[in-house]
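In: Sequence and computational prediction follow.
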Amino acid sequence: MKAAVLRAVGLPLQIEDVQIDKPGPREVLIRTVAAGVCGSDLHFLQGDFATPLPTVLGHEAAGVVEAVGCDVRTVKPGDHVITCLSAYCGHCDHCLTGRLNLCVSDETSRDADQPPRLARAGQPMPQYLHLSAFAEQILTHEHAVVAIRKDMPLDRAALIGCAVVTGFGAVTHTARLQPGETVAVIGCGGVGLSAINAALIAGAGRIIAIDTVASKESLARAFGATDFICSAQDNPVKAVRQLTGGGAHHALECIGLAKTAEQAFAMVGRGGTATIVGMIPPGQNLSIPGAALLSEKRLQGSFMGSNRFPVDMPRLVDFYMQGRLKLDELISRRIRLDQVNEAFAEMQTGEIARSVILFD
C-alpha cells in the first residue's frame, strides 16, 4: 500500500510502498477513505514530540472495514468507522472509571515477539499513535475504532476522530461549561473552531474567539463566536477582561504554547477555569502567580477532550446530520496523499482550518 513515511525529523514525508499485515485477534483492517492533516502530526514531524522512526504519520481518519480478526465484537466488514488515537483496554482503573482517554495499557498494540503490523522492505516499522493513518489501509485494535451510520460523509467524519472530539469534549467533558457562562477560546484552528461550536451548542452566554490572524474572524463567528480578538493587534487578556467585566468563566487554550496557556489563566475571573487543550512541547514550563489561586481560579489539562469516543463520536455524527455540528466549514482543502507536505506548509501560515487527504 502507499503511505506517507517520516524518516527523519524536519524532512518532508515520502510516499512509499509499505507492507501491512493481516488482522490478528481483536484487530481490524480498514480501507482508509479520508484522513485529516492535524497540528499534532506537525509537532511530531518537527520533533517537538518524539516518536520512533521511520513511521507513517496520521491519526485522524475514517474508512471502511475490510476484514477483522478473531474475537472482534464491535465492528464487522463493510462497517463505516472513525479511528481514534486514544485506544483503550477496557479494564484498567482509568477505563473502569469512565476515563477511557487516559488508558495507557499496551494491550492494544502487538507484543515485540509478534509480527509487526507495518513493515518496509522486510523491516518492521513502528506504528504511530496506534494508527499510522496517512496510508491506504490501517491495521489496529478494535478499541481504536467506532462504527458510525453509513449515510455520514467519511471526509467529514474523519475530522471527528481528533479535532472535533478534542475541541468539543474539552468544552463539554473537561471544562463542563454551563449554559449562560462566558468562554474565551485561544486559537481558531480545527480544535478551536470545534470548541467554539461546542460552546454554542452548550448554551454559552458569550463566546470570545482569539487568534493572531485577523481573517479568521468571519470563520470564528460562523462557528458561533460572539466576539473576536486579534491578538496580533490587541492584548487578549486585557480585552477579555474588559469584555466580560472582570474575566471569563472559562478559557480554552487550543494552540499548545506556554505563553498562551498563561494568558488563558490570566483572562479567567474569580472561580474561573483555564483548560489547556493544545500540546505544549516538553521543555516549555508555565508560570502563574500563586496569589491568583486564592481566588479559586483553576488550571487544568485536557487530553483528547476527555473523550469516551465509542459513545461520543456517533453522537457527534448525529449532531452533524441534524445540522448542529459544523464540519463542512472546517475543511479548507481536499488533497491527495502526495500533497501532504503542502498541507503542512499551509498549516504553518495559520490561514487554514483543516486539509483532508482523500484516498481513491
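Out: Done, it's in.
In: rest of the way, CA atoms for contacts and neighbours
Out: OK.
In: Pull up the gap between Gly290 and Ala261, please.
Out: Per CA to CA, to the nearest Å, Gly290 is found 15 Å from Ala261.
In: My error: substitute Arg324 in the last question.
Out: The value you get for Arg324 to Ala261, if CA to CA is used, is 29 Å.
In: related to what we said a few turns ago, and Gly290 and Ala261? Which one has more around it.
Out: Ala261 (27 against 7; other CA atoms under 10 Å).
In: Could you pull up the contacting residues of that one?
Out: Applying CA atoms under 8 Å, 6 or more residues apart in numbering to Ala261 gives the contacts Glu253, Ala274, Ile276, Leu286.
In: JSON lines for those, including distance to Val213?
Out: Listed next are the contacts of Ala261 as JSON lines, based on distance: CA to CA, whole Å:
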{"residue": "Glu253", "distance to Val213": "16"}
{"residue": "Ala274", "distance to Val213": "22"}
{"residue": "Ile276", "distance to Val213": "20"}
{"residue": "Leu286", "distance to Val213": "24"}
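In: ok, so of the residues you listed, who is nearest Cys230?
Out: Nearest to Cys230, judged by CA to CA, of the contacts of Ala261 is Glu253 at 14.8 Å.
In: pretty sure Ile280 contacts Thr260?
Out: No. Assessed by CA atoms under 8 Å, Ile280 is found out of contact with Thr260, at 9.9 Å.
In: Let's see the PyMOL selection covering just the buried ones among the contacts of Ala261.
Out: Buried members of the contacts of Ala261, defined by 16 or more other CA atoms under 10 Å, are picked up in PyMOL with:
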select buried, resi 253+274+276
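In: Tell me which of the contacts of Ala261 fall in strands.
Out: Glu253, Ala274, Ile276 (DSSP state E).
In: In TSV, list these along with distance to His59.
Out: As requested, those are arranged in TSV below (distance: CA to CA, whole Å):
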residue	distance to His59
Glu253	21
Ala274	27
Ile276	21
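In: Looking at the residues you listed, spot the one nearest Val356.
Out: Ranked by distance to Val356 (CA to CA), the ones in strands among the contacts of Ala261 are led by Glu253 at 23.5 Å.
In: what sits against that closest one?
Out: Residues in contact with Glu253 (CA under 8 Å, 6+ apart) are Val185, Ile186, Gly187, Thr260, Ala261, Ala264, Ala274, Thr275, Ile276, Val277, Gly278.
In: Could you rerun that using 6 Å?
Out: Neighbouring residues of Glu253 by CA atoms under 6 Å, 6 or more residues apart in numbering: Ile186, Ala261, Ile276, Val277.
In: Could you single out the nearest of those to His59?
Out: Val277 (17.1 Å).
In: here comes the other one, which I'd like you to weigh against the first:
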Amino acid sequence: MRAAILHAVGTDSKLDLRDDVTLAPVGPTDVRVRIRATGVCHSDLSAMSGVLPQPVPLIPGHEGAGEVVEVGEHVSTVEPGDHVIISWRPACGECDLCVGGQPYLCMKYVIESFSKGNFRFGGDGATAFGMAGCGTWAEEVIVPWQGAIKIDEDVPWEAAALIGCGITTGVGAAINTAKVRPGSTVVVIGCGGVGLSVIQGARVSGARTILAVDPLVSKHELARKVGATHTATPEQVPESLSELTGGAGFDYGFEVVGKSATIQSAWQLTRAGGDVIVVGAGAMDDMVSISAFSLLFDGKNLLSSLYGEADVRHDFPYFAKLYKAGLLDLESMISSRIRLGDLNEAVEALRGGEVLRQIVIMD
C-alpha cells in the first residue's frame, strides 16, 4: 500500500512517499481500517519538527476516518464494513484514570506506540511507527479496538476525519473543559482549525460574545462565519477588551496556539475569577511565567484541555449528530481536498500558516 514516511525530524523534514508499505498481522484485540480521509493537522507538523516527540521512521497522521477491513478474534465493538473514526488517544478502560472518568489521559497505548510499530517497508521489512499509534497518512492502519469508534454511515468521510482530532479538541474544550455558560463572554487566541472549533463550541454553548484573535486578517472572515461575534489582531486586542468587557476581561480565555506568550495573553485577557483554558500543544522547554500573587489573588482557574477532555465513545457520535443537525460547520473549515501524493506540498502550505484543514482523500 501507499504511505508517507518520515525518516528524520527537523524543520525542513520531507516525507518519503512510497508504495511498498505493508502492515503487521492483526492481533486478537486489533482493528484494521482502510483510511478514506485524513487531515493535515498542525500536530502532524509538530511531530515532523520534533516539538512533539515521536519515534522514527514515522508515518504521520492522526486525524482520520475509514472503513473496517478486519478485526481480531476478541473484538466485538466493530465488524468489517463499519465506518469508524480513529482515536489517537485510545483508552484502556481499566486504569484509574479511565475508571475515574478521565480516559483522555490514559497512557497505555501512548507508551505502547513508541515500541510497537505496525508498519513494514522496504526489501528488508524495516519497521515504521504510526504517529500516536495511528499513522493515518497511509492507506490502511492497525489500531487497538478502543481506537476505532463506530459512527453512522451517512457522515461524510471528510467530516468524520475532522471529528477525529480538530473538532473534538476544540469543541470539547468549550463544552467539556470550560463548560461555557449561556450568555458568557469568550476570547479565543488562534484561529487555526482547532481555534475555529473552540469558537463553534462556544457558539453552540450559547456564549453572547466571542472574540477571535489572530494576526492573519485573512482568517477573521471565516472566524466570524463559524461563530465569532468580533475579530481582532493582537494589536487591536486592548481596544476590543475595553469595548467588549469594559476592561474587566472575558469569562473564558482559550489559548489555541501552544506558546508561552499567548498563554500569558489569555491569562491577562480573562477576568478575575474566570477560566483560562490551554488547548494548544507547546514545546517542553517553553516555560510560562505567572506571578504567585496573581495565581492566588486573581482567582483565575488555569486549565488544560487535552483532546477536549473527550470520552470518544460518546463524543465522536455526539459531534457527528451536531454536524448532521447543522450546528457544526465543518465544510467551511476545509481549505482543500488533496491526494496522498500531495502531502509534501500540503506540509509546506501548513508551515506558511494561511491554510486551515487540508483533507487527504484516499483513492
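Out: Here it is on my side, so go on. These numbers were taken from a predicted model, which means no experiment stands behind them.
In: Mind jotting down where the helices sit in structure 1?
Out: For structure 1, the helices defined by DSSP state H occupy 39-46, 93-96, 154-159, 165-169, 190-202, 217-223, 236-244, 258-266, 309-321, 340-347.
In: out of these, nearest to Ala353 of structure 1?
Out: Among the helices of structure 1, if distance is taken as CA to CA, the winner is helix 190-202, at 5.1 Å.
In: For that closest one, which helices and strands make contact with it?
Out: The contact analysis (3 or more CA pairs under 6 Å, 6 or more residues apart in numbering; DSSP states H and E) places helix 190-202 of structure 1 against helix 165-169.
In: Recalculate using a threshold of 8 Å.
Out: helix 165-169, strand 182-186, strand 206-211, helix 217-223 (3 or more CA pairs under 8 Å, 6 or more residues apart in numbering; DSSP states H and E).
In: export the ones you listed to CSV and tack on distance to Cys103 of structure 1?
Out: Formatted as CSV, these follow (distance: least, CA to CA, whole Å):
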stretch, distance to Cys103 of structure 1
helix 165-169, 16
strand 182-186, 27
strand 206-211, 32
helix 217-223, 31
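In: Tell me which of those approaches Arg270 of structure 1 most closely.
Out: Comparing those by CA to CA, strand 182-186 comes nearest, at 12.7 Å.
In: and for the closest one, what span of structure 2 is it aligned with?
Out: Residues 185-189 of structure 2 are where strand 182-186 of structure 1 lands when matched by TM-score structural alignment.
In: these two touch, right, Asp286 of structure 2 and Thr262?
Out: No. Asp286 of structure 2 is not in contact with Thr262 according to CA under 8 Å; the separation is 11.4 Å.
In: which one of these two has more residues nearby?
Out: In this view Asp286 of structure 2 and Thr262 are compared by other CA under 10 Å, and Thr262 has more residues nearby, 20 against 11.
In: Give me the distance between the nearest residue to the more buried one once chain neighbours are set aside and Pro234 of structure 2.
Out: Using CA to CA, 6 or more residues apart in numbering and skipping residues adjacent in sequence, the residue nearest Thr262 of structure 2 is Glu255, 6.4 Å away. Taking CA to CA as the criterion, Glu255 of structure 2 is separated from Pro234 of structure 2 by 13 Å.
In: One more: Val186 of structure 2?
Out: Applying CA to CA to Val186 of structure 2 and Pro234 of structure 2 gives a distance of 15 Å.
In: Between those two, tell me which one has more neighbours.
Out: The neighbour count for Val186 of structure 2 versus Pro234, taken as other CA under 10 Å, is higher for Val186 (30 against 16).
In: Am I right that that one is in contact with Val213?
Out: No. With contacts counted by CA under 8 Å, Val186 of structure 2 stays clear of Val213, the gap being 10.9 Å.
In: which residue lines up with Gln268 of structure 2 in structure 1?
Out: The equivalent of Gln268 of structure 2 in structure 1 is Ala266 (alignment by TM-score structural alignment).
In: Quick check: of the ones in strands among the contacts of Ala261 of structure 1, which lies closest to Pro116 of structure 1?
Out: For those, the nearest to Pro116 of structure 1 is Ile276 (34.9 Å; CA to CA).
In: what's the counterpart of the closest one in structure 2?
Out: Aligned by TM-score structural alignment, Ile276 of structure 1 pairs with Val278 of structure 2.
In: residue in structure 1 matching Thr29 of structure 2?
Out: By TM-score structural alignment, Thr29 of structure 2 lines up with Arg26.
In: which residues touch its match?
Out: Arg26 of structure 1 touches Val68, Gly69, Cys70, Asp71, Val72, Arg73, His141, Glu142, counting by CA under 8 Å, 6+ apart.
In: Compare those and tell me which is most surrounded.
Out: His141 (26 neighbours).
In: Over in structure 1, find the residue span stretch 41-51 of structure 2 aligns onto.
Out: Under TM-score structural alignment, the match for stretch 41-51 of structure 2 is residues 38-48.
In: how about the matching stretch: buried residues?
Out: By neighbour count on 16+ other CA under 10 Å, the buried set for stretch 38-48 of structure 1 is Cys38, Gly39, Ser40, Asp41, Leu42, His43, Phe44, Leu45, Asp48.
In: same deal with stretch 202-211 of structure 1?
Out: Ala202, Ala204, Arg206, Ile207, Ile208, Ala209, Ile210, Asp211.
In: and what of stretch 268-282 of structure 1?
Out: 268-280.
In: cool, stretch 163-179 of structure 1 as well?
Out: 163-172, 174-175, 177-178.
In: which one of these is nearest Gly350 of structure 1?
Out: The closest of these, once distances to Gly350 of structure 1 are taken by CA to CA, is Ala163, at 15.4 Å.
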